[in-house]
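S.K.: quick one: sequence plus predicted model below, questions after.
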Amino acid sequence: MLYYLFNWLDREFDIAGAGVFQYISFRASMATLLSLLIAMIFGGRLIKILQRKQVGESIRNLGLEGQMEKKGTPTMGGLIIILAILVPTLLFARLDNIYILLMLVSTVWLGLIGFLDDYIKIFKKNKEGLAGRFKIMGQIGLGLIVGITLYFNDDVVVRQYIFENGATSAVNAAKKWVDVKSMITTVPFRKNNELDYSTLFVFGGAISRELSSLLYIPIVILVITAVSNGANITDGIDGLAAGTSAIIGMTLAIFTYVSGNTFIADYLDIMFIPNSGELAIFCLAFVGACVGFLWYNSFPAQVFMGDTGSLAIGGIIAVLALIVRKELLIPILCGIFLIENLSVMLQVSYFKYTRKKYGEGRRIFKMSPLHHHYQKLGYHESKIVSRFWIVGIMLAIFTLITLKLR
């Protein structure tokens, strides 16, 4: 909103300094600062409201050190994160940008699903919360919206070279670009690090193009479901999910900025996605919201994000990666989410297998998800979170390096 106001003031009245709102870097910086302030100021007030409403976390006794001391800690703190994302984005981003609109819808959509889950757990006294099938249906619904929009919307394009006069590469071709509808994505560790989903079909021409939607949209649904559930599982100890998400969000902010800047994309020889640079504002608002939330969520936590926050941040990360065509980098970038998910899947599968084969269930880990395994080994929460953050930073750096590892 402020972009349009100051752009009008600059155009009509030539007010000094109003033109600075044209720059994504300025608006992204302001969005970060505002999201931090909202999370820190609004967060304290929301915690007091949740305490008065007795919106406390019910804790099962799993034999973990310090676990029962958290009983009654306010939950649904994800509302802080969502508000701290939405307000700066609405104020500083261009609201006619298809990618910004898609991110706003994704944030609210999964935030509402998580809110319903928390509401049922707390106010309806149902520990199971929203039935799993309804969560999956909600995630599939968002996947359909995102997949159909990215596939069919005319504003979703990538810029490619036109080869003329028999040229076979951008080196000896004329500097001429064309914006095309294409379902290409980035593939790590490959010399020509792009993959067009339509090429996965053996048919050619228009038939292949139409059939590619049958593959692309299910991939979108799978990515959104997996990452949002991964973030949900990771949210088990103070500060882990919020801190890890901030690291991932910062990496995606870099991707969105360079992918949306024609000069940087050309210099780095990476895919240029017109208008995606505006997403840097959303990304940095997301980072600011997560860091601001840590003010209250770091050990010992004064508030938990609940499913309201964890499902939303997982969905945000997934949709951002899909927009900038980096979904195949998610196993690296979101390695913490992946290993947490795998630890649960391996634990459950191995337990069922050994119970069927030997008559008693056996376990790979002392407890799953993985962070609880380390708690059982006697590590303090703060040490576990700090080390997971360090691993997350290493994975983020490696993800950025993959752009040049071909």
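M.R.: Noted; the coordinates are in hand.

S.K.: can we go C-alpha only for contacts and neighbour counts from here?
M.R.: Noted.

S.K.: so which residue is dead centre in this structure?
M.R.: I317 (1.1 Å; C-alpha atoms, centre = their mean).

S.K.: show me what contacts it?
M.R.: 227, 245, 248-249 (C-alpha atoms under 8 Å, 6 or more residues apart in numbering).

S.K.: rerun at 7 Å
M.R.: G249 (C-alpha atoms under 7 Å, 6 or more residues apart in numbering).

S.K.: secondary structure element for it?
M.R.: Assigned by DSSP states H and E, I317 belongs to helix 306-323.

S.K.: and that helix, how far out from the chain's middle?
M.R.: 4 Å (C-alpha atoms, centre = their mean, to the nearest Å).

S.K.: this is the other structure I want to compare:
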Amino acid sequence: MLIYLTEYLVTFSSGFHVFSSLTFRAVMSFLTSFFLSLWIGPLIITLLKKKSIRQVTRTEGPESHFIKNGTPTMGGIIILISIIVSVLIWGNPLNLYVCCVLFILISYGIIGFIDDYLKVKDINSQGLLPRWKYILQSVIALFLCSIMYFFGKDTPTTALVLPFFKNIIPQSGILYFLLTYFVIVGTSNAVNLTDGLDGLVIMPIIFIVAAFSLVAWATSNLQYSEYLHIPYLKHAKELVVFCTAISGSGLGFLWFNTYPAQIFMGDIGSLALGGALGTIAVLLRQEFLLLIMGGVFVIETLSVILQILFFKLRGHRIFHMAPIHHHYELKGCPEPRIIIRFWIITLALVFVGLVTLKAR
């Protein structure tokens, strides 16, 4: 909102121009969300403990996780508050791209809240029935698809960017709905599946949105978008502020979520962040880039799918437990080692993705 105040103040002094600078706003967005999450973190943890909002561990999960019973959950509230406040202060809340990501962040956060609340209320790890979760996610995603397609039909905002094909950027047409739907809903659930160890999911998200902040900056610059052969999206620059807000809030949350965790993200955080990440990728027309950078999320999801398919078709499991991070736990790999290695893999994939972007 300060961007509007700056337009008024600059009439009195040109020195206020700095507040409208994208670089300045991006850095301040990061710092605001980071320190805000550090400030409200202990308050939220204390409140959740008083309300007895604690983690309910799956009985069929690894035995080492039983010790985590009683750790406060719904920590995603810290992340969402920090992001929303930071974006409203330093971003342009009337920007269509910002509105789209905020819509998914909040609506998917509400679904996650309902899921977490039912788990705590019923003292059961089941929570919201999967079919209702997917139905709600699907309705919201399809509604957003319709809005985005209505405003961007036959423009670069609905173009299909293909890896390694510099001069081929066709219009996606009806495929836009299918691709957008699967990216938003799929990323949301993939992040949710990955969120099984202390700090496992938040650092990959920080790495990926940091990379997407660079992509958003490049795609909103005519010169760099032409150089990289990606669609020029003028209004995508506000996503830089949004991405840095996610990075800052995530880093602040990691302060409390690192092993051994003082608080868990819960579905309120994982569903919302996954949905927001997918939406950012769709708005930037970089769905395939997300597929590369989010390779850890893809592997985690595939491990669950393969586990179910093999058990139904062959009657046996190919992993000790799915998602795959539990498989390594049961093989005796210490939890901190799994977490750090997944972080390293994601960082490597982020660099691979950025190189792929240049290789187009």
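M.R.: Great, that's in hand. These figures come from a predicted structure and were not determined experimentally.

S.K.: superposed, what's their TM-score?
M.R.: Taking TM-score structural alignment, normalised by the length of structure 2 as the basis, the two superposed chains have a TM-score of 0.96; 360 aligned residues with a C-alpha RMSD of 1.6 Å.

S.K.: hmm, back to that, roughly how far apart are the residue nearest to the centre of structure 1 and R94 of structure 1?
M.R.: Per C-alpha to C-alpha, to the nearest Å, I317 of structure 1 is found 20 Å from R94 of structure 1.

S.K.: quick one: what's aligned to I184 of structure 1 in structure 2?
M.R.: By TM-score structural alignment, I184 of structure 1 lines up with A159 in structure 2.

S.K.: how about that match, nearest residue that isn't a chain neighbour?
M.R.: Leaving aside its chain neighbours, A159 of structure 2 sits nearest to Q171 (4.4 Å; criterion: C-alpha to C-alpha, 6 or more residues apart in numbering).

S.K.: what residue in structure 1 is paired with that neighbour?
M.R.: Aligned counterpart of Q171 of structure 2 in structure 1: D196 (TM-score structural alignment).

S.K.: could you pull out the helices in the stretch 51-200 of structure 1 for me?
M.R.: In the stretch 51-200 of structure 1, helices defined by DSSP state H, counting those that start in this stretch lie at 78-92, 98-123, 132-152, listed in chain order.

S.K.: which of those helices sits most buried?
M.R.: helix 78-92 (a mean of 25; mean count of other C-alpha atoms under 10 Å).

S.K.: now what about it, what contacts it?
M.R.: 1-3, 27, 31, 34-35, 38-39, 42-43, 281-282, 285-286, 289-290, 293, 305-306, 308-309.

S.K.: from these, which would you call buried?
M.R.: Among those, those scoring as buried are 3, 27, 31, 34-35, 38-39, 42-43, 281-282, 285-286, 289-290, 293, 305-306, 308-309 (criterion: 16 or more other C-alpha atoms under 10 Å).

S.K.: show me what V304 of structure 2 lines up with in structure 1.
M.R.: For V304 of structure 2, the residue aligned by TM-score structural alignment is V344.

S.K.: do the same with S82 of structure 2
M.R.: When structure 1 is aligned by TM-score structural alignment, S82 of structure 2 is paired with A84.

S.K.: do Q137 of structure 2 as well
M.R.: In structure 1, Q137 of structure 2 lines up with Q139, judged by TM-score structural alignment.

S.K.: same deal with F207 of structure 2?
M.R.: Under TM-score structural alignment, F207 of structure 2 pairs with I247 in structure 1.

S.K.: for its match, what are its contacts?
M.R.: I247 of structure 1 neighbours (C-alpha under 7 Å, 6+ apart): 392-393.
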